[in-house]
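Sequence first, then the predicted structure:
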Amino acid sequence: MTDSAHIASGHATRPIGGGGGKIFGFPLRGFGLVSSLLLSFASALFTFCVTTMVAIFALLIYRANGHAAVDMAISYRDFGFPASLVVLAIALPLFLTLWIRAKIMG
């Protein structure tokens, strides 16, 4: 049956994905609690790794230009960890809100 036949017969169809929007092609609807928590912490971990890597390379370039030795702990203590906490503070409420909204509407 086509969509118009479903609608005419009283069987309304919903689009795949539920029309909840997408980020990078991933639907923002249908996450469970565990999935929401996993995505929040995974995004924070990814941010920590990338920010720490960029900070390490920046410190290496700084040292290669003739400056004094630098403690590499700065890269994760002052850059990676705070950046991951910011992303976690944004991602956790976002994904939990999406989960709660799906529970209420679903």
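Structure received. Computed from a predicted structure; not experimentally measured.

Going by C-alpha atoms from here, please, whenever you check contacts or count neighbours.
OK.

I'd like to know how far Met53 sits from Ile7.
For Met53, the distance to Ile7 equals 54 Å [C-alpha to C-alpha, to the nearest Å].

Tell me which of these two has more neighbours.
Ranked by neighbour count (other C-alpha atoms under 10 Å), Met53 and Ile7 place Met53 first, with 16 against 12.

State the helix or strand in which that one lies.
Secondary structure from DSSP states H and E places Met53 in helix 33-64.

tell me which strands and helices that helix is in contact with?
In terms of contacts (3 or more C-alpha pairs under 8 Å, 6 or more residues apart in numbering; DSSP states H and E), helix 33-64 is packed against helix 81-105.

Between helix 33-64 and the helix it packs on, find me the angle.
Interaxial angle of helix 81-105 relative to helix 33-64 (axes from the mean of the first three to the mean of the last three C-alpha atoms, to 10 degrees): 160 degrees.

Ala102: neighbouring residues, count only.
Ala102 has 16 neighbouring residues, counting by other C-alpha under 10 Å.

Okay, one more to line up with it:
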Amino acid sequence: MSRIRVVSAAVAASIGIALAWSPVAMAQTAPDVAASTPKEIRKAERKAARERNNAELKALEKQGYQPAGNQINYPQNIQEAQRKVDASKAAQGTAASAP
């Protein structure tokens, strides 16, 4: 009977220690970057990302991709437009760097 009490006391003590240390283990020490960033900076970052996305979409549309068009060959048509965009960027990069 006393052995059961010792075991149950040890289990209770283990659970108590685990519960006492769990809030300490869950505490975050790293600062939250998103919460400390001013609203204007986040807005500017979103605006810049939106401009990049729109520029990429315009470049794809210029190479023949139609997002609202026929989507039967969906992966192939956007991949082909992306290859064309990449090729034109590479050609512009080599032409611009050539003396």
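Yep, that arrived. Here the structure is a predicted model, which is why all the values come from computation and not from measurement.

Would you pull the TM-score for this pair?
After superposition, the two chains reach a TM-score (TM-score structural alignment, normalised by the length of the second structure) of 0.31; 43 aligned residues with a C-alpha RMSD of 3.3 Å.

that older thread, now the helix holding Met53 of the first structure: buried residues?
36-37, 39-41, 43-45, 47-49, 51-53, 55-56, 59 (16 or more other C-alpha atoms under 10 Å).

likewise stretch 76-90 of the second structure?
Residues of stretch 76-90 of the second structure classed as buried by neighbour count (16+ other C-alpha under 10 Å): 77-78, 81-82, 84-85.

Out of those residues, list just those in helices.
Residues of the buried residues of stretch 76-90 of the second structure located in helices (DSSP state H): 77-78, 81-82, 84-85.

Need the buried residues of stretch 76-90 of the second structure in JSON lines (columns: distance to Ser36 of the second structure).
Listed next are the buried residues of stretch 76-90 of the second structure as JSON lines, based on distance: C-alpha to C-alpha, whole Å:
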{"residue": "Asn77", "distance to Ser36 of the second structure": "42"}
{"residue": "Ile78", "distance to Ser36 of the second structure": "38"}
{"residue": "Ala81", "distance to Ser36 of the second structure": "40"}
{"residue": "Gln82", "distance to Ser36 of the second structure": "37"}
{"residue": "Lys84", "distance to Ser36 of the second structure": "41"}
{"residue": "Val85", "distance to Ser36 of the second structure": "38"}
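
which among the residues you listed gets closest to Val33 of the second structure?
Nearest to Val33 of the second structure out of those is Gln82 (C-alpha to C-alpha; 33.7 Å).

How much space separates the closest one from Arg3 of the second structure?
From Gln82 of the second structure over to Arg3 of the second structure the distance is 73 Å, taken as C-alpha to C-alpha.

what does Pro23 of the second structure give?
32 Å.

ok, now Glu80 of the second structure?
75 Å.

From Arg3 of the second structure, how far off is Ser14 of the second structure?
Counting by C-alpha to C-alpha, the gap between Ser14 of the second structure and Arg3 of the second structure amounts to 16 Å.

Counting neighbours, go ahead and name the busier of these two.
For Ser14 of the second structure versus Arg3, the count of surrounding residues by other C-alpha under 10 Å is larger for Ser14: 12 against 8.

Which secondary structure state does that one sit in?
Three-state call for Ser14 of the second structure (DSSP: H, G, I helix; E, B strand; the rest coil): helix.
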